[in-house]
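Colleague: fold the stuff below for me.
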Amino acid sequence: MDPATIIGIVVAFGALFAMLTLEGSHLSSILLPAPMVLVFFATIAVGIAGGTMKDFFISVKALPRAFRGKTTPPQLVIDQVVGLAETARSKGLLALEEEANNVEDPFLKGALQNIADGTDGDELRMLLEDEIATKSKSDRIAARFFMSLGGYAPTVGIVGTVVSLTHVLENLESPDTLGPMIAAAFVATLWGLLSANFLWLPIGTRLKRLADLEVERMTLLMEGALALQSGSQPRVLGERLRAMVPAEALSEAA
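Modeller: This next block holds a predicted model:
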């Protein structure tokens, strides 16, 4: 689990609360139900309106992934493929069908089964590339949804401020209350900016990054499977796959 998103969001809100404390203010000055309800619910509503209900459900389902951030280190992928290459070299390609039964990853399992079935190399490459493209397209739906929320939220906050200021102008006969009412009016803009930059945009960016990492993992598996099919030597295969990965990624702890 990579806690980057959780740490970042907690520290960001912590900095906000520290600022309020240092300025002698109170959380109650920004925790106003009316503007928060408008900003959060209206932002999500217009986000749904900009896509489909299926997009929304996919995005909600993907939300926990943004916080868990579970990824597979490239070195583990390389070691797995090299191990399969050693098996194929000693027992033949047909032995990969038995190995496929012990593999949990459906992408790699399908690749091994196709190799054992004697699928042509060019056809196998096209099949695997199509699977990668489809997976990437699916994963990016959630990222685009949350990025769109980050775009809508500030404007929704401004709408809330305009509505509140209209109410302020209706009560000019009470000058003693104008200050607090005007301050409260700008809370909607504050929450629009906060939700966009502290929540929606980081979550969307995080999901996009995870989608990119998944594509990189699947690409490693694809190149490894194709090289395995062509009878590549395990040591050479390992070097080739390591050459496809940045050095800092290879140094990550498994």
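
Colleague: please count neighbours and contacts with C-alpha atoms only from this point.
Modeller: Will do.

Colleague: buried residues in stretch 83-95?
Modeller: For stretch 83-95, burial by neighbour count (16 or more other Cα atoms under 10 Å) applies to Leu84, Ala85, Glu86, Thr87, Ala88, Arg89, Leu93, Leu94, Ala95.

Colleague: for the helix or strand where Gln80 lies, which outside residues touch it?
Modeller: Using DSSP states H and E, Gln80 sits within helix 74-91. Contact with helix 74-91 is made by 94-96, 99, 217, 220-221, 224-225, 228, 231-235, 237-238, 241-242, 245, 249-250, 254, as judged by Cα atoms under 8 Å, 6 or more residues apart in numbering.

Colleague: ok, then the element right after that helix?
Modeller: helix 95-100.

Colleague: show me what that next one is packed up against.
Modeller: helix 74-91, helix 106-116 (3 or more Cα pairs under 8 Å, 6 or more residues apart in numbering; DSSP states H and E).

Colleague: turn those into JSON lines, including distance to Leu63.
Modeller: Listed next are the helices and strands packed on helix 95-100 as JSON lines, based on distance: least, Cα to Cα, whole Å:
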{"stretch": "helix 74-91", "distance to Leu63": "24"}
{"stretch": "helix 106-116", "distance to Leu63": "22"}
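
Colleague: out of the ones you listed, which gets nearest to Ile48?
Modeller: Taking Cα to Cα, helix 106-116 is the member of the helices and strands packed on helix 95-100 nearest to Ile48, at 30.9 Å.

Colleague: and for comparison, fold this next one:
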Amino acid sequence: MDINSILGILFAFGAILGGNFLEGGHLSSLMQFTAFIIVGGGTVSACMVQMPLRQFLGGWKMLGWVFMPPKLNPAEAIEKIVGWSNIARKEGLLGLEAISENEPDLFARKGLQLLVDGSEPEMIRGILEVDISTKEHHSLSSAKMFEAMGGYAPTIGILGAVMGLIHVMNNLADPSKLGGGIAVAFVATIYGVGSANLFFLPFANKLKGVINAQTRYQEMIMEGVISIAEGENPRNIETKLQGYIY
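Modeller: Here you go, the predicted model:
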């Protein structure tokens, strides 16, 4: 679990609500269901128009990575790759066949299968690079959904503010209805700007960081598999791959 993301959100709420309290404001003044519907519904709808359904749904599926990113253990992966190299030197590449069948990481399993099949190093690189590039492109496209939401939300918030002011202007003769319209106007702006800068844009950048880490992890595995195919010394392979750890 990424405790930094959870703490960041808690601190954001604490800072805003705490500042509102210090200024003499009340929590109820920030709770406007109408403003929430305008900003939330408008922002999501704009994203649905912008991107294909698969990309839109993929973004929501990846949201959990902000709090629980996929577990990557480069040190453990290097240890496994060095073990594969030792087996290949002692038993030949066919000695990796049983290991490839039981490898839980699909990308590593594909690399091992290419090794067992006797593929040339350049062919292995070409095949695995396509896999890495395709997955990275798909993941980044889904992560951009939150980036798009961060762009639309403030504008939709302004739209909600204008709608609230229109309501105020239409009810100038009835002072009892002015408060609600003014509240919707200002709270909609807060929702739009706040959601963009506290949630959507940070979510997008966090997901990009997770995707970048996954890409580097797979590149490390690819280099290890290619090094085994080229018959490099296990110790040299370990030294090379340790450069991916930072």
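
Colleague: overall similarity of the pair, as a TM-score.
Modeller: The TM-score (TM-score structural alignment, normalised by the length of structure 2) is 0.95; 246 aligned residues with a Cα RMSD of 1.5 Å.

Colleague: so which of the helices and strands packed on helix 95-100 of structure 1 gets nearest Ile44 of structure 1?
Modeller: Of these, the one closest to Ile44 of structure 1 (Cα to Cα) turns out to be helix 106-116, at 33.2 Å.

Colleague: may I see the buried residues of the closest one?
Modeller: Leu108, Lys109, Gly110, Ala111, Leu112, Gln113, Asn114, Ile115, Ala116.

Colleague: with stretch 21-37 of structure 1 instead?
Modeller: Across stretch 21-37 of structure 1, burial judged by 16+ other Cα under 10 Å covers Ile30, Pro35, Met36.

Colleague: pipe these into a markdown table and attach secondary structure and distance to Asn171 of structure 1 per row.
Modeller: Shown next, in a markdown table, are the buried residues of stretch 21-37 of structure 1 (DSSP: H, G, I helix; E, B strand; the rest coil; distance: Cα to Cα, whole Å):
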| residue | secondary structure | distance to Asn171 of structure 1 |
| --- | --- | --- |
| Ile30 | coil | 22 |
| Pro35 | helix | 19 |
| Met36 | helix | 22 |
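
Colleague: which one of those is nearest Ala49 of structure 1?
Modeller: Ala49 of structure 1 has its nearest neighbour among those in Met36, at 19.7 Å by Cα to Cα.

Colleague: list the helices and strands the helix ranked longest in structure 1 packs on?
Modeller: Ranked by number of residues, the top helix in structure 1 under DSSP state H is helix 121-169. Of the remaining helices and strands, those touching helix 121-169 of structure 1 by 3+ Cα pairs under 8 Å, 6+ apart are helix 33-49, helix 53-68, helix 106-116, helix 178-185, helix 187-194, helix 201-229.

Colleague: how about the second one: buried residues?
Modeller: Read that as helix 53-68 of structure 1. For helix 53-68 of structure 1, the neighbour count (16+ other Cα under 10 Å) marks Asp55, Phe56, Ile58, Ser59, Ala62, Leu63, Ala66, Phe67 as buried.

Colleague: coming back round to it: quick one: which of the helices and strands packed on helix 95-100 of structure 1 is nearest Pro202 of structure 1?
Modeller: Judged by Cα to Cα, the one of these that comes nearest to Pro202 of structure 1 is helix 74-91, at 24.1 Å.

Colleague: that closest one versus helix 106-116: what angle between them?
Modeller: With axes from the mean of the first three to the mean of the last three Cα atoms, to 10 degrees as the basis, helix 74-91 of structure 1 and helix 106-116 are set at 20 degrees to each other.

Colleague: list the contacts of Ala142 of structure 1.
Modeller: Going by Cα under 8 Å, 6+ apart, Ala142 of structure 1 touches Asp55, Phe56, Ile58, Ser59, Val60, Ala62, Leu63, Gly204, Leu207.

Colleague: Ala133 of structure 1 matches what in structure 2?
Modeller: In structure 2, Ala133 of structure 1 lines up with Ser133, judged by TM-score structural alignment.

Colleague: and its match, what does it touch?
Modeller: Ser133 of structure 2 makes no contacts at all, as judged by Cα under 8 Å, 6+ apart.

Colleague: which one in structure 2 is aligned with Ser59 of structure 1?
Modeller: The alignment partner of Ser59 of structure 1 in structure 2, by TM-score structural alignment, is Gly59.
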